[in-house]
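Colleague: mind looking at a prediction? Sequence and model below.
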Amino acid sequence: MSIPSWVWIVTLVVVVVVFAFDLLVLGRRPHEPSRREVSIALGVYIAAAVLFGLGVWVFSGGQHAGEFFAGWLTEYSLSIDNLFIFLIIMAKFGVPRKYQQFALMVGIVMALVMRGIFILVGAAAINQWSWIFYIFGAFLIYTAVKLAKENIGHGEEDDEDFQENALLRAIEKRFPVTQSWDHGTRLRALENGKRVLTPMAIVVIALGTTDLLFALDSIPAIFGLTQEPYLVLMANVFALMGLRQLYFLLGDLLKRLVYLGLGLAVLLAFIGVKLILHALHENELPFINGGEHVPVWDIPIWFSLGAILVILGVTAIASLARTRGKRRAAARRGEPQD
């Protein structure tokens, strides 16, 4: 897939304009969005992603279109998992509802910039060393096992907490921070003649750095579905574009996706296996099969896309069935429901 320079430039300009417009609007008019507002915006972003995928199909064929859709769905599902942590961060820092959109937007912009750097590094590494797929695959399988262990036996009533990372602790130690939300969406303010960071600054750093940690899983995962940097970038852009709307639209529904963690573990394990099979298929390491390609099945993109849809579908159906069953049981016992 050959992408002309002008397409890259136009794409990046459009992305910057869209995010800049969002930031300016939210910065001037912070508010808690209505369900209608987020539903329309989310519908527009999803429609734009589908149209983009169809455009890839028309201009580059079904193979690349399938890679984009598989990557977009994977990034979207992993991003939904991020929302659990975002909810915890918002609660921990007591972010007023009317400021949460702005906090999410700035955090998402930071995440997109950092993911762009990850994508450039990952693409360069893949072009230079084909054996990097072994590392990506092993890392995803390790992550999948770890995620599955964390979710097995994890009850809905378990309390989760957000632990500040080293960067946040260093910033709070080095710079004075005010605890007042009177400064709204500003990141810095003047208090008692001193420049201080606002709670909004700490929140957006928490959101951005937390998403960066999630990118350690998602970027290798999408490279397991497509090695085209342009498609990798656009899958991430469209996934992050709808993340803010999903946060407000889904709300408590997120708590009903009780098997999401297990579903994502299966998804990451599948992509990890796919990466290792691809690495064996393209093998150049001298200590494996004498440096020759290993005749294994290189999973095609149509199979990957189908597997992703099945995994996510089963996860959603099983989760909703489980929570519905628990609600009915609680109702029969006369217990209050959420």
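Modeller: That came in fine, so what should we check first? Numbering: from 1, shown residues only.
Colleague: going forward, measure contacts and count neighbours with C-alpha atoms only.
Modeller: Noted.
Colleague: so what's the spatially most central residue of the chain up against?
Modeller: Closest residue to the average C-alpha location of the chain: residue 79 at 2.8 Å, with C-alpha atoms, centre = their mean. When contacts are counted by C-alpha atoms under 8 Å, 6 or more residues apart in numbering, residue 79 is found next to 239, 240, 243.
Colleague: could you measure from it over to residue 279?
Modeller: 26 Å (C-alpha to C-alpha, to the nearest Å).
Colleague: what's the answer for residue 68, then?
Modeller: The spacing between residue 68 and residue 279, counted by C-alpha to C-alpha, is 21 Å.
Colleague: element containing residue 20?
Modeller: helix 5-28 (DSSP states H and E).
Colleague: mind listing what's buried in that helix?
Modeller: 15, 19, 23, 26, 27 (16 or more other C-alpha atoms under 10 Å).
Colleague: one more structure, for comparison:
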Amino acid sequence: MEVPMIAWLSLVVILAVVLGFDLLVFGRRPHEVSFKEALTWSAVYICLGVAYSFVIERWLGAQATGEYLAGFVIEKSLSVDNIFVFAVIFTALGVPAIYRQRALLWGVIGALVLRFIFILLGSTLLESFAWMIYVFGAILLVTSWRLLRSGAEHVDPAGNPVLRLLKRI
């Protein structure tokens, strides 16, 4: 299915407005986020995602809407593990509770930007070179093998070069 450029542009504009609003209005004053507040904002973002399905239905029809909602549900399901990853990272790095909201927002923005870049790069490579699927598959297999062999090694985050660079900034 060919998605019109206006649909992509509207999605990017809506994301930029929502993230900008979150960053500039709600992220201004660092504070410890309560469970109720986190639940409320999660519901707001889920409702915005579902509301966008009505825009898709209007522009592209029921088939595209079903595909969007299926992807939306899968993405939400898969992103639950990110909560635990961020909790482990925040605890390991000793991020104070009042700064976790801002750190999380910047983490999400960074993840969205990197995901966008990798999807564009990966799809371009796959479209241009069909054999790249084997390269990507090999990367996944090697990564899986390394994860299986590494066991429960203790990793010292203080030795991470990225963390040292970020601490200087």
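Modeller: Structure's in. What do you need? The structure displayed is predicted, hence computed values, not measured ones.
Colleague: could you look up the SS state of the residue nearest to the centre of the first structure?
Modeller: What DSSP: H, G, I helix; E, B strand; the rest coil gives for residue 79 of the first structure is helix.
Colleague: give the other helices and strands that the helix or strand containing residue 106 of the second structure contacts.
Modeller: Assigned by DSSP H and E, residue 106 of the second structure belongs to helix 100-128. Counting contacts by 3 or more C-alpha pairs under 8 Å, 6 or more residues apart in numbering; DSSP states H and E, helix 100-128 of the second structure packs against helix 132-150.
Colleague: try it again at 10 Å.
Modeller: Under the contact criterion of 3 or more C-alpha pairs under 10 Å, 6 or more residues apart in numbering; DSSP states H and E, helix 100-128 of the second structure touches helix 5-21, helix 62-93, helix 132-150.
Colleague: buried residues in that helix?
Modeller: Across helix 100-128 of the second structure, burial judged by 16+ other C-alpha under 10 Å covers 100, 101, 102.
Colleague: so how far is residue 2 of the second structure from the closest residue to the last one other than its chain neighbours?
Modeller: Looking back up the chat, that one is residue 102 of the second structure. Nearest residue to residue 102 of the second structure in three dimensions, chain neighbours excluded: residue 27, at 6.1 Å (C-alpha to C-alpha, 6 or more residues apart in numbering). Using C-alpha to C-alpha, residue 27 of the second structure is found at 37 Å from residue 2 of the second structure.
Colleague: what's the mean gap between the helix holding residue 106 of the second structure and the aligned bit of the first structure?
Modeller: Helix 100-128 of the second structure: mean distance to aligned residues in the first structure after superposition is 1.3 Å, counting by mean C-alpha distance after the TM-score superposition for the first structure.
Colleague: touching, residue 19 of the first structure and residue 102? I think so.
Modeller: No - assessed by C-alpha atoms under 10 Å, residue 19 of the first structure is found out of contact with residue 102, at 11.3 Å.
Colleague: overlap of the contact sets of those two?
Modeller: Taking C-alpha atoms under 10 Å, 6 or more residues apart in numbering as the criterion, residue 19 of the first structure and residue 102 both touch 25, 108.
Colleague: neighbours of residue 263 of the first structure, just the number please.
Modeller: The tally of other residues near residue 263 of the first structure (other C-alpha atoms under 10 Å) stands at 26.
Colleague: ugh, typo on my part, it should be residue 56 of the second structure
Modeller: The number of residues near residue 56 of the second structure, taken as other C-alpha under 10 Å, comes to 19.
Colleague: what residues are up against it?
Modeller: Applying C-alpha under 10 Å, 6+ apart to residue 56 of the second structure gives the contacts 3, 7, 62, 63, 64, 65, 66, 68, 69.
Colleague: so which of those is the most crowded?
Modeller: Among the contacts of residue 56 of the second structure, residue 65 has the most neighbours (other C-alpha under 10 Å), with 20 neighbours.
Colleague: now the nearest residue to that residue once chain neighbours are set aside: how far from residue 3 of the second structure?
Modeller: Distances taken as C-alpha to C-alpha, 6+ apart place residue 57 nearest to residue 65 of the second structure, at 5.2 Å, with adjacent residues excluded. Relative to residue 3 of the second structure, residue 57 of the second structure is positioned 12 Å away (C-alpha to C-alpha).
Colleague: shared neighbours of these two, anything?
Modeller: With C-alpha under 10 Å, 6+ apart, residue 57 of the second structure and residue 3 have common neighbours residue 64.
Colleague: mind listing what's buried in stretch 235-255 of the first structure?
Modeller: 235-249, 254.
Colleague: in stretch 40-47 of the second structure, what's buried?
Modeller: Buried, per 16+ other C-alpha under 10 Å, within stretch 40-47 of the second structure: nothing.
Colleague: list the contacts of that stretch.
Modeller: 18, 22, 34, 36-38, 48-53, 72-73, 76.
Colleague: drop anything exposed from these.
Modeller: Burial by neighbour count, judged by 16+ other C-alpha under 10 Å, picks out 50, 52, 53, 72 from those.
Colleague: now, the most widely separated pair of these?
Modeller: 52 and 72 (10.5 Å; C-alpha to C-alpha).
Colleague: number of residues surrounding residue 156 of the second structure?
Modeller: Residue 156 of the second structure, neighbours per other C-alpha under 10 Å, totals 8.
Colleague: my error: substitute residue 158 of the second structure in the last question.
Modeller: Neighbours around residue 158 of the second structure, by other C-alpha under 10 Å: 11.
Colleague: pretty sure it is touching residue 164, no?
Modeller: Yes - counting by C-alpha under 10 Å, residue 164 is a contact partner of residue 158 of the second structure at 7.1 Å.
Colleague: give the equivalent position in the first structure for residue 161 of the second structure.
Modeller: Using TM-score structural alignment as the criterion, residue 161 of the second structure maps onto residue 169 of the first structure.
Colleague: tally of neighbours for that match?
Modeller: Per other C-alpha under 10 Å, the neighbour tally for residue 169 of the first structure reads 12.
Colleague: flag every buried residue along the helix or strand that contains it.
Modeller: Using DSSP H and E, residue 169 of the first structure falls within helix 166-174. By 16+ other C-alpha under 10 Å, the buried positions in helix 166-174 of the first structure come out as residue 168.
Colleague: how far does that helix sit from the chain's center?
Modeller: 24 Å (C-alpha atoms, centre = their mean, to the nearest Å).
Colleague: thank you, goodbye.
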